[in-house]
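In: Sharing a model that was predicted from the sequence below.
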Amino acid sequence: MDALRMEVENLNAMINELSKRVSKEKDRGLQTLPEVDEWITWAEEVETKASNLLDGSISECHILSKCDDFSEISSSTHSYNESVRMTLKEVEALRSKGVFKVLVERSPLSLVKKILPPLQKIVSREILFEKVWKCLAGNQCGTLGLYGMAGVGKSNLLTRIKKKFEEVGDVSGHMILLVVVASDEVVESIQDEIYKRCYILLGGEAKDHKAKAIWNLLRRKRFVLLLDGIQKEVDLEEIGVPRPSRENGCKIVFTTRSREACGSKWVDAVEEVTCLGPEEAWEVFEEVVGETTLKSHPDIPQMARIVARKCGGLPLALTLAGKTMSCKRTVREWHHAINVLVSSTKKNSSSEVPILKFAYDNLPGEDIRSCFMYCTLFPKIWDISKQELVDCWIGEGMVKDEDREIAEMKGYEMIGDLVIMGFLTENESGDGVKMMHDMVLEMASWIASQASDSGRHAENIVVKCGKRIISCQRSMIGEW
């Protein structure tokens, strides 16, 4: 009986944790998988049956206490004991099947609608996209550079270009390669990613050997190469990429923060991606915060405009700040947000850091903040398996519970929260995540450096991902 009681308590905890995750996914407009809903229904029925058995345990124990030997035990008591035994097995089976890596159907349209809703509707962004696409669709432009400050929406624009090429792919016949440049070693970083995308076996070759292999493959293809995050001018010949021309019909589009990176002789056209104007920025912020919150008090809309202005027209900052403030429905909370942003802006030369730090500080609890910081150990281009990430969090003691299944569900709930808030993004299959944006990763590094400067957890900072460090001095590690 004690075993059944303990299993029922653990089952209840699993039902509650899973129900919270399901509720959050439905708030995002996503449809949960049928097996998830079926498990919750089944679990609730079994929990009710088990609770009824536990409620009758006192009377059954009283009956048993009056029996002097086994022969005096009634058939009804035997039946009750068998029901307890069978229900215990059923509860154990339920719990073993109650950890779900993926809760929802992967619906690209609904994901775009919920995660990136405002950016698809902004008039200036639509005009820019149409201008860029018209340029690429013509024969005069083979290589296009998109530049602008961090968080302004370059990667989002590049993603839209990729989807447009995919839509016309059957007609154009282009092979589409999207490469996220995640290292200062630009040439080798791009080469390695092209190797992976084209299923060329890596053999540790030198750059010139890789360039020859890539050239031999791409010179026979009609390709679209999309490079996200170029930091400096790139030599196509050094990478091994044939130069686009009117004859081969190939296209290259790259994003960069630096206007100087667009100065190469092989760049045919350049477009700047600028910050949003005040009214468009307000429209983004207003949509992300939501009508319910904005109407919760007459003074909140005016204060919301102040917070929106602090975002400087950056879509990333507007989205993160908007999601953070979407649950703040008192004047006091909005006053506090404004005071924090004003005071922290004075202390930082970068206007973006205070907004991102504010969103980080408003994550629900120190545990989830620690789990987010753990994610910064992975390179930004990596798809981190959700299960492996949860296993790491549990192994590091960041997610704790005596029951392993409940600990896993808590870990998955934290991943869901970080995705909803915009700190992580899911892959297409839904079983993995990666950092949402360079600026988020840079903000995390800044937080870590502040902790290091103040002497807190300084020994935890060893290397920065993607820097191809092959040796580490003792001074980098500190005292263990």
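Out: Everything's here; your move.

In: Please count neighbours and contacts with C-alpha atoms only from this point.
Out: Will do.

In: Contacts for the longest strand seen in the chain next, please.
Out: For the chain, the strand that runs over the most residues, judged by DSSP state E, is strand 223-230. Under the contact criterion Cα atoms under 8 Å, 6 or more residues apart in numbering, strand 223-230 has outside partners 155, 158, 162, 174-182, 186, 249-257, 261.

In: After it, heading C-terminal, what element do we hit next?
Out: helix 236-239 (DSSP states H and E).

In: just the angle between the helix or strand just after that next one and strand 223-230, please?
Out: Counting by DSSP H and E, the element after helix 236-239 in chain order, helix or strand, is strand 251-256. With axes from the mean of the first three to the mean of the last three Cα atoms, to 10 degrees as the basis, strand 251-256 and strand 223-230 are set at 10 degrees to each other.

In: separation between residue 158 and residue 107?
Out: Separation of residue 158 from residue 107 (Cα to Cα, to the nearest Å) stands at 20 Å.

In: also this one, for the comparison:
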Amino acid sequence: MAEAVLTDVAKEILSKLIPLVTEQIGLFWGFNDELTRLRDSVELIQSVLADADRRQEREEAVRLWLRRLKDLAYDADDVLDELAYEILRRKVEIRNQMKRKVCFFFSFSNPIAFRIKMANKVKTISESLKRINEEADRFGLAREKLVNAILAIIPNRETDSFIDHSEVVGRGDHVLEIVDLLLSATNQQLSVIPIVGMAGLGKTTVAKLVYNHELVKRHFDKTIWVCVSDDFNDKRILREALESLTHQPSALENKNTILECLKKELQGKRYLLILDDVWNEVPMKWNTLRNCLLGINSSVGNSIILTTRSDNVAKITETIPQHNLKKLSKDECWSIIKKKVSLNERVQLTLELEAIGRDIAKKCGGVPLAAEVLGGTMSRKKEKSEWLAIQNNEIWNSLNVSNEMLPILKLSFDHLPSPSLKHCFAYCSIFPKDYRINKEELIQLWMAEGFLQPSLGSCLVMEDIGNICFDILLGNSLFQDEEKDDYDNIIICKMHDLVHDLALLVSKSETLILNEDLVDELPCSIGLLIHLRLLSISSTSIEALPKAITKLYNLQTLRIEGCYNLKELPEDLKNLINLRHIYFNGYEIGQTPKGLGQLTCLQTLQCFVVGQGTGFQIEELGCLNQLKGKLDIRRLEHVKDKEASKNAKLVEKAKVYKLGFYWSGNREGNHNNDEEVLEGLQPHRYLKSLRIDGFGGEKFPSWMLTSHDARDGFLLYDNLINIKLIDCKKCEVLPTLGLLPCLRDLEISGMDNVRSIGTEFYGNYNDGGYDKILFPCLRSLELGGCKI
């Protein structure tokens, strides 16, 4: 099973090579014959991969052949990448009109020397591929017609950060029993209830249901959740308990300080602490943590629920007998599968399919995780033959008692619809267990690895394919515990421990896990990493980025958030013409690098700091048509007039859903042009969040103010969820907000000249024409620093 991903790696790289080679053939490098031979060899090898995959498990020679093929495919990929890099380098030089008077013959820039070098590399790879093909013939590998896998888009699950009780099957009695135990344990200072069960049985799910139970919320003053896993470090557990209580990250390292903070939070309070996924079987470690908790709070009625697979853990911790989680019935497993399948309307659940499905449910052995994962797989299978392939898979005959879940999960992995998707899943083994995986960053990592290449003629970009892959893995329950932002976008997910074990298993030969290290400087030699697609140096003490970084023409993602010592970015950042995502803290950078508008592939630019002079002004945003997500524009006092701000073309950037407009608070001089600048910054009508900070005008722009008939102005922005108006000190009138149908959070502060809130704020003009509910979705209203 450890070699399971080997064939998929080879398939994925080879499928990527063909369009890359075809593209290079059309560029007249001078060695087109060699490139054509390379493409033909790749196509021949592709046709035998299906047979090689079947035979590698039992034939060592075929397995070794696949390994050599994989290594050679990587070499070919690097050569084609080098050719592509040279094209990008020439584009940048032509664009920047760099005229060299002297060109050393043997330099990398010399076209003749470069062609000779690359022709030799391509010839070497072609000859190696020819030998690989000859070996395939000697092994008698059958050649089959290639079938391209298509990633189907499946419906997203509608869930939130809290557990959905309607999706939990067969656990109601367990929850009520544990709730009763908690409510009756009022005479002990600290009672401990272990929930014990095998992997995938739903221990964490039951703990969540108890944690969120209405009776529990009323009984306990404070509830705390800590995921322990295999690192049973009392100081870490106590610090994370403090973070759970305060909802703030803590950098405290002194144990006594942490205990004092916990004591302050819990003094005189009755609390419930969930310790999820406990593995520690050393009594002394448990007693150390327990004594700390007893010293924090001397009240009676405090409780701990811990989840564990180990009876030994339960024995050393319990004050109340352990609660053993039972397996589900076959009907309950079928209920889980049926719910997953019903999410895909294209699967017609006939009586034949139901009979097959019920038999598969029985094979799940009462384990909800198995039913969840297989249900996700079956939701993408429309044909009876596909369901039968799962039902009759030989894996069911080889299950062993010691670890019967992994082969079942492996069955779901085998049925993922494409090699690239399998590669994306296996890549997730680089994360530690219980890690909160950032969806956006994960997709960018997949991109950097080359897993998300669009097929020829496809209108999808890499980010689109990444989102589809993520949704499929989530729909298959290979990802779980998703968290959403205020705008209903999934931003975080996790992997179940067993699923993580599967990812490690299938990626054994492909994964390198490095430990964190402190970084305070990047060497100039980083410019030699011409294949680099993603560079993340966030939260380091780096003070400057070397100029050589601007030669990384293949770079797609640059992450430099939290680099508090970094005050400026390299001047020639505009040379990174492939850059799609850049993350940095705008309030620390003096101004955005010159000519950023030339990065026309840019999709993520969370902050633009307006400067003075050509290449630094707000007009640079006008060419960035692909921008999406969040965009803050700072130092707007440097914008000349309405025409300049209009040239940012925000009204055309329909994928930007969160906008922030900032004027510096300590600026000198008059604010005469603030009104016309903001007038020109009119956004598109699908905006979800708007912040205006430090605006010095007396009135808001026409696109925010609503006329007497209340049919224009801000009312066109009916998707707005969040609005913040901060330190707009000279404004006298508030915009009409009361009729915005989706407005949920509103903050108004520091508006010194607003003396009263009139009917224009609500949108009610007492003319009999308005019977709508005012602020129909408002949940949060903050008013401060206003002289009302």
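Out: Cool, got the structure. This structure is a prediction, so every number in the text was calculated from the model and none was measured.

In: Drop the TM-score for these two in here.
Out: The TM-score (TM-score structural alignment, normalised by the length of the first structure) is 0.63; 348 aligned residues with a Cα RMSD of 3.7 Å.

In: longest helix anywhere in the first structure?
Out: Among the segments of the first structure that qualify as a helix by DSSP state H, the longest is helix 2-27.

In: for that one, which positions count as buried?
Out: In terms of neighbour count (16 or more other Cα atoms under 10 Å), helix 2-27 of the first structure has its buried residues at 4, 7-8, 10-15, 17-18, 21-22, 24-25.

In: Which strands or helices does the next helix or strand after it pack on?
Out: Downstream of helix 2-27 of the first structure, the next assigned helix or strand under DSSP H and E is helix 34-55. Using 3 or more Cα pairs under 8 Å, 6 or more residues apart in numbering; DSSP states H and E, the elements in contact with helix 34-55 of the first structure are helix 2-27, helix 75-96.

In: Report the buried residues of the last one.
Out: This points to helix 75-96 of the first structure. 80-81, 84, 87-88, 91-92, 94-95.

In: need the strands for the stretch 251-400 of the first structure, in chain order.
Out: According to DSSP state E, counting those that start in this stretch, the stretch 251-400 of the first structure carries its strands in the segments 251-256, 269-272, 384-385.

In: Mean neighbour count and distance to residue 365 of the first structure added to those, as JSON lines?
Out: Below are the strands of the stretch 251-400 of the first structure laid out as JSON lines (neighbours: other Cα atoms under 10 Å; distance: least, Cα to Cα, whole Å):
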{"stretch": "strand 251-256", "mean neighbour count": "24", "distance to residue 365 of the first structure": "35"}
{"stretch": "strand 269-272", "mean neighbour count": "17", "distance to residue 365 of the first structure": "39"}
{"stretch": "strand 384-385", "mean neighbour count": "18", "distance to residue 365 of the first structure": "22"}
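
In: Nearest to residue 410 of the first structure, out of the ones you listed?
Out: strand 384-385 (15.8 Å; Cα to Cα).

In: residues in the second structure aligned with the closest one?
Out: The aligned range for strand 384-385 of the first structure in the second structure is 437-438, by TM-score structural alignment.

In: just to revisit the earlier point, run the chain-centre distance for the longest helix of the first structure.
Out: Relative to the centre of its chain, helix 2-27 of the first structure is centred 24 Å away, using Cα atoms, centre = their mean, to the nearest Å.

In: What residue in the second structure is paired with residue 204 of the first structure?
Out: Per TM-score structural alignment, residue 204 of the first structure is aligned with residue 253.

In: Against residue 234 of the second structure, how distant is that match?
Out: 12 Å.

In: of the two, who's got more company?
Out: residue 234 (18 against 11; other Cα atoms under 10 Å).

In: And that one, how far from residue 288 of the second structure?
Out: For residue 234 of the second structure relative to residue 288 of the second structure (Cα to Cα), the value is 7 Å.

In: go on, residue 441 of the second structure?
Out: Going from residue 441 of the second structure to residue 288 of the second structure by Cα to Cα gives 38 Å.

In: same deal with residue 18 of the second structure?
Out: 61 Å.

In: Those two: which is more packed in?
Out: It is residue 18, of residue 18 of the second structure and residue 288, that has more neighbours when counted by other Cα under 10 Å, with 18 against 13.

In: nearest spatial neighbour of residue 391 of the second structure, skipping sequence neighbours?
Out: Leaving aside its sequence neighbours, residue 391 of the second structure sits nearest to residue 360 (Cα to Cα, 6 or more residues apart in numbering; 5.7 Å).

In: The one you found against residue 393, yeah?
Out: No. Contact between residue 360 of the second structure and residue 393 fails when scored by Cα atoms under 8 Å: they sit 10.3 Å apart.

In: Among the two, which residue is more densely surrounded?
Out: Under the criterion of other Cα under 10 Å, the comparison of residue 360 of the second structure against residue 393 puts residue 360 first, with 24 against 12.

In: what range in the first structure does the helix ranked longest in the second structure sit on?
Out: For the second structure, the helix with the greatest residue count under DSSP H is helix 60-95. Under TM-score structural alignment, there is no match for helix 60-95 of the second structure anywhere in the first structure.

In: can you pull the buried residues of that helix?
Out: 62-63, 65-70, 72-74, 76-77, 79-86, 88-89, 92.

In: whereabouts in the first structure does the strand or helix carrying residue 127 of the second structure align?
Out: In this structure, residue 127 of the second structure sits in helix 111-139 according to DSSP H and E. On the basis of TM-score structural alignment, helix 111-139 of the second structure is assigned to no residues in the first structure.

In: how much does that helix deviate in direction from helix 60-95?
Out: Between helix 111-139 of the second structure and helix 60-95, the angle comes out at 160 degrees (the same axes, to 10 degrees).

In: So the equivalent of residue 130 of the first structure over in the second structure, which state does it fall into?
Out: Taking TM-score structural alignment, residue 130 of the first structure has residue 176 as its aligned residue in the second structure. The local conformation at residue 176 of the second structure, judged by DSSP: H, G, I helix; E, B strand; the rest coil, is helix.

In: ok, how many other residues are close to residue 176 of the second structure?
Out: When neighbours are counted by other Cα under 10 Å, residue 176 of the second structure comes out with 14.

In: ranges for the helices of the stretch 251-400 of the first structure?
Out: Secondary structure of the stretch 251-400 of the first structure (DSSP state H, counting those that start in this stretch): helices at 278-289, 291-294, 300-310, 315-325, 331-347, 352-361, 366-375, 386-395.
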